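Chemist: Okay, predicted coordinates and the sequence, questions at the end:
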Amino acid sequence: MKKILQILIFILVTAGVAQNNNISKWNDLASEDPSLQPEYGNIKKTKEQKESDKEFVNKLLEEYNGDRKKASAKMIELGFQYLYQKRDLITAMRRFNQAFLINPKNPNLYYGFGTVYFNLGAMEEARNQYDKGLQIEPNHFEILTDYGTTYLGEYYDEVNSDPSLASKKLDLALKKLNKSYSVNPDYSSTTYKLSILYLLKNDCENSRKFLDTTKKIDSNVITQDYLNEFNLKCRTDKIDCSTIKTGKFKIEDEDIGITIITRTNDFQIEENEGLNYKLKLSITWLDECTYELKPIEDLINPNAELPTMVVTCQVTEITENSYQQVSSSNESSIKMSKEVEILN
């Protein structure tokens, strides 16, 4: 069980470090390769480079009967395919730059440039590119939404170290998202992020409003993790958890495999053959749907040192065959959302 927590902490703590390393490595590559810089870094090209660009542009325009808008749109489409489907940021940036050669007035190429930086965790650089796109098309709702999302990303970076700055980031995000919503109220990415933002502001009324709107537009964008968080803060109806206070349950996880849980009124036993652990924990119900777990015995290695953490689990939803819960511990601020299958 302690190993599970360590894995989760490692994943979340290293995420920000990985992003910083990514942009640093990218900048190193881009310093040697102008095709990895937006607009080729506006370098002064050699005669050979200019001739190569001209040959490429003429060949593509011939394919699209001289229509620069269509040719540019095709390169941008390819760029986003490499970005989202293949996670190939290098080829994506090169396709966006090729679109720039054909039609530098296409706002979507700056949307592409910005999205590459967004995926590298470089929010300021992303906003610089989004600004260029908005200069061409001020009501580009997709750019506006992703612009606001950069501030949401920075909110999570700052919320623990500088709550005041984090709050300002939320306000900046809200301004962009509201502008996007005013342009296109049917864009699910905008309404979903507005729901998230208002939940972070503890405004359940507006969070619920935009969550309901998102469900009507495209419920597939809503994650179960978010629904769990929403239910924890804003659910008004009560859940009957009496049916899961005892029984046998199963949790499946990509990282740690299958954990079988046997729960009685006083304790539960968790067994994971893949990690070779079988742990007995005391269980205390703090309220109708919140319980606390404390390790009391290692059933495989009785002399082993037990984890000192206390895990608190809050049940957010129950269906016929499973329930959703959010778990936290006294050793970390990390929260985990999990579906727990009801076996009997």
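Modeler: Yes, it's here. Numbering: from 1, shown residues only.
Chemist: from here on, contacts and neighbour counts on C-alpha atoms
Modeler: Fine.
Chemist: Is residue 86 part of a helix or strand, or is it coil?
Modeler: Counting by DSSP: H, G, I helix; E, B strand; the rest coil, the backbone at residue 86 sits in coil.
Chemist: same deal with the one 10 residues further on?
Modeler: Three-state call for residue 96 (three-state DSSP): helix.
Chemist: Against residue 193, how distant is the closest residue to residue 267 other than its chain neighbours?
Modeler: Excluding its sequence neighbours, the residue lying closest to residue 267 (C-alpha to C-alpha, 6 or more residues apart in numbering) is residue 282, at 4.2 Å. Look at residue 282 and residue 193: by C-alpha to C-alpha, to the nearest Å, they are 39 Å apart.
Chemist: swap in residue 109?
Modeler: From residue 109 across to residue 193, the span is 23 Å (C-alpha to C-alpha).
Chemist: coming back round to it: mind checking which of residue 282 and residue 193 has more residues around it?
Modeler: residue 193 (24 against 18; other C-alpha atoms under 10 Å).
Chemist: Contacts for the strand or helix carrying the more buried one, please.
Modeler: If you go by DSSP states H and E, residue 193 is part of helix 188-200. For helix 188-200, contacts defined as C-alpha atoms under 8 Å, 6 or more residues apart in numbering pick out 145, 149, 152, 170, 174, 177-178, 180-181, 185, 204, 206-211, 213-214, 217-218, 221-222, 226, 230, 233.
Chemist: Quick one: name whatever helix or strand follows the helix or strand residue 125 falls within.
Modeler: Using DSSP H and E, residue 125 sits within helix 123-136. Sequence-wise, the next helix or strand downstream of helix 123-136 (DSSP H and E) is helix 141-158.
Chemist: Give the other helices and strands that the helix or strand just after that following helix contacts.
Modeler: Downstream of helix 141-158, the first helix or strand assigned by DSSP H and E is helix 163-183. Contact here means 3 or more C-alpha pairs under 8 Å, 6 or more residues apart in numbering; DSSP states H and E; on that basis helix 163-183 packs against helix 141-158, helix 188-200.
Chemist: nearest to residue 35, of those?
Modeler: helix 141-158 (22.4 Å; C-alpha to C-alpha).
Chemist: Residues contacting the closest one, please?
Modeler: 16, 111, 118, 123, 126-127, 130, 133-134, 165-167, 169-170, 172-177, 179-181, 183-184, 189-190, 193, 197.
Chemist: Buried ones among those residues?
Modeler: Listed as buried from the contacts of helix 141-158 are 111, 118, 123, 126-127, 130, 133-134, 166-167, 169-170, 172-174, 176-177, 179-181, 184, 189-190, 193, 197; burial here means 16 or more other C-alpha atoms under 10 Å.
Chemist: The residue nearest the centre of the chain and residue 19, how far apart?
Modeler: Centroid check for the chain by C-alpha atoms, centre = their mean gives residue 153 as the closest residue, at 8.8 Å. According to C-alpha to C-alpha, residue 153 and residue 19 sit 12 Å apart.
Chemist: here's the one I want to compare it with:
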Amino acid sequence: MNKFIVVLVWALGASLPSFAHAQKVEVAPGAMVTRKTYQVPANEAPFFNFVEKNAAQKAADQQLIDSVLQQVPDRSKAADAALKSGTRAFLEQQDFSTAAKRFNQAYLLDPQQSGVYHGFAMVVAARFRDFEYADELFRVAARMKAPSLSLSADHGRTLLMAGRPHEAKPLLEKAIKDTPDWAVPRMNLAWAALLTGDKVEACRLIVQVKGNGLENVENDLTLFKQKAGC
């Protein structure tokens, strides 16, 4: 999964109210998630919005799988290609509906791939502002096959968006260890320190913001210095 572009945390509102507790569903062997649905077409929501597929829909799924595997016989590689396509749609075009469709295709091909859950988490955070469910999906992604180096950074960023900086902090610290040359998690860790009331630590961390993607956090740097006074 490619790097999840930073979004200014101060400009974001609180998350939507939590849904009532819903049943858990096994979406892959050993992987349980909450059954949540959204008011969008089924293929634009995680796990096809948990629809009960009829025979025709199941046949269409199989036809898609067969068509993809004719071109890329390895299911994991085919799923990875779908994940990369979805990530490009998400990051480069901000096209959340197409991204979700590609992540659902990857789910059909290889539901054990961490990137499926990582991608779904990004979509529900960005499109539906459902940070609680995004948090759940990120946690599932961390247990699945081949998690991305950007997973902790994206998870921590989402918890900042949700107004949960204490929980975001250890994830962002891990993200810096995983991707030391990426400026975005360094910026977000400074925000986390400031939002938890540790201004001294925040001012120490802000001078360490460097590396790839620095241009993406220039506005954050300016606002941070205004807020923190350092």
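Modeler: Alright, I've got the coordinates. If you're wondering where the values come from, they're calculated on a predicted model, not measured in any experiment.
Chemist: before we move on, back to that, what subset of the contacts of helix 188-200 of the first structure is buried?
Modeler: Buried residues within the contacts of helix 188-200 of the first structure, counting neighbours by 16+ other C-alpha under 10 Å: 145, 149, 152, 170, 174, 177-178, 180-181, 185, 204, 206-208, 210-211, 213-214, 217, 222, 230.
Chemist: Read off where stretch 106-114 of the second structure ends up in the first structure.
Modeler: Structural correspondence for stretch 106-114 of the second structure: residues 99-107 of the first structure, per TM-score structural alignment.
Chemist: before we move on, the earlier item: what's the counterpart of the residue nearest to the centre of the first structure in the second structure?
Modeler: Aligned partner of residue 153 of the first structure by TM-score structural alignment: residue 161.
Chemist: That match and residue 202 of the second structure, how far apart?
Modeler: 17 Å.
Chemist: just residue 193 of the second structure next, same as before
Modeler: Separation of residue 193 of the second structure from residue 202 of the second structure (C-alpha to C-alpha): 5 Å.
Chemist: Look up how far residue 130 of the second structure lies from the match of residue 153 of the first structure.
Modeler: Residue 161 of the second structure is 10 Å from residue 130 of the second structure, where distance means C-alpha to C-alpha.
Chemist: who touches both of the two?
Modeler: residue 15.
Chemist: Could you check how many residues crowd around residue 135 of the first structure?
Modeler: Neighbour count for residue 135 of the first structure, taken as other C-alpha under 10 Å: 12.
Chemist: Just give me the match in the second structure for it.
Modeler: Using TM-score structural alignment, residue 135 of the first structure pairs with residue 143 in the second structure.
Chemist: What of residue 70 of the first structure?
Modeler: Residue 70 of the first structure maps onto residue 77 in the second structure, by TM-score structural alignment.
Chemist: The helix or strand encompassing that match vs the first structure, mean deviation?
Modeler: Assigned by DSSP H and E, residue 77 of the second structure belongs to helix 75-93. Following the fit onto the first structure, the mean deviation recorded for helix 75-93 of the second structure is 1.8 Å by mean C-alpha distance after the TM-score superposition for the first structure.
Chemist: Which elements pack onto that helix?
Modeler: If contacts are counted by 3+ C-alpha pairs under 8 Å, 6+ apart, helix 75-93 of the second structure sits against helix 55-71, helix 96-109, helix 114-126.
Chemist: Now tabulate those helices in JSON lines and tack on distance to residue 33 of the second structure.
Modeler: Conversion of these to JSON lines gives the following (distance: least, C-alpha to C-alpha, whole Å):
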{"stretch": "helix 55-71", "distance to residue 33 of the second structure": "21"}
{"stretch": "helix 96-109", "distance to residue 33 of the second structure": "14"}
{"stretch": "helix 114-126", "distance to residue 33 of the second structure": "10"}
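Chemist: Of all the ones you listed, which one is nearest residue 31 of the second structure?
Modeler: When those are ranked by proximity to residue 31 of the second structure (C-alpha to C-alpha), helix 114-126 comes first, at 10.4 Å.
Chemist: what does residue 228 of the second structure align to in the first structure?
Modeler: So residue 228 of the second structure corresponds to residue 233, using TM-score structural alignment.
Chemist: Now for the equivalent of residue 42 of the second structure over in the first structure, how many residues are close by?
Modeler: Counting by TM-score structural alignment, residue 42 of the second structure corresponds to residue 34 in the first structure. The burial count assigned to residue 34 of the first structure is 17, neighbours taken as other C-alpha under 10 Å.
Chemist: wait, residue 34 of the first structure sits on residue 41?
Modeler: Yes. Here residue 34 of the first structure reaches residue 41: they are 5.8 Å apart, a contact under C-alpha atoms under 8 Å.
Chemist: Nearest spatial neighbour of the match of residue 42 of the second structure, chain-adjacent residues omitted?
Modeler: Closest to residue 34 of the first structure by C-alpha to C-alpha, 6+ apart is residue 40, at 4.7 Å.
Chemist: For residue 234 of the first structure, see how far away that neighbour is.
Modeler: Residue 40 of the first structure is 48 Å from residue 234 of the first structure, where distance means C-alpha to C-alpha.
Chemist: now residue 47 of the first structure
Modeler: 63 Å.
Chemist: When those two are compared, which one has more neighbours?
Modeler: residue 234 (17 against 9).
Chemist: hang on, isn't the more buried one packed against residue 201?
Modeler: No. Using C-alpha under 8 Å, residue 234 of the first structure is not in contact with residue 201; the gap is 11.9 Å.
Chemist: on that earlier part again, how much space is there between the residue nearest to residue 267 of the first structure and residue 342 of the first structure?
Modeler: For residue 282 of the first structure, the distance to residue 342 of the first structure (C-alpha to C-alpha) stands at 20 Å.
Chemist: what does residue 85 of the first structure give?
Modeler: 35 Å.
Chemist: out of those two, which sits in the more crowded spot?
Modeler: Legend: neighbour count by other C-alpha under 10 Å for residue 85 of the first structure and residue 342, higher for residue 342 (19 against 9).
Chemist: And the helix or strand following the helix holding residue 193 of the first structure against the second structure, how far off on average?
Modeler: Using DSSP H and E, the helix or strand that follows helix 188-200 of the first structure in sequence is helix 204-218. For helix 204-218 of the first structure, the mean deviation from the second structure after alignment is 3.6 Å (mean C-alpha distance after the TM-score superposition for the first structure).
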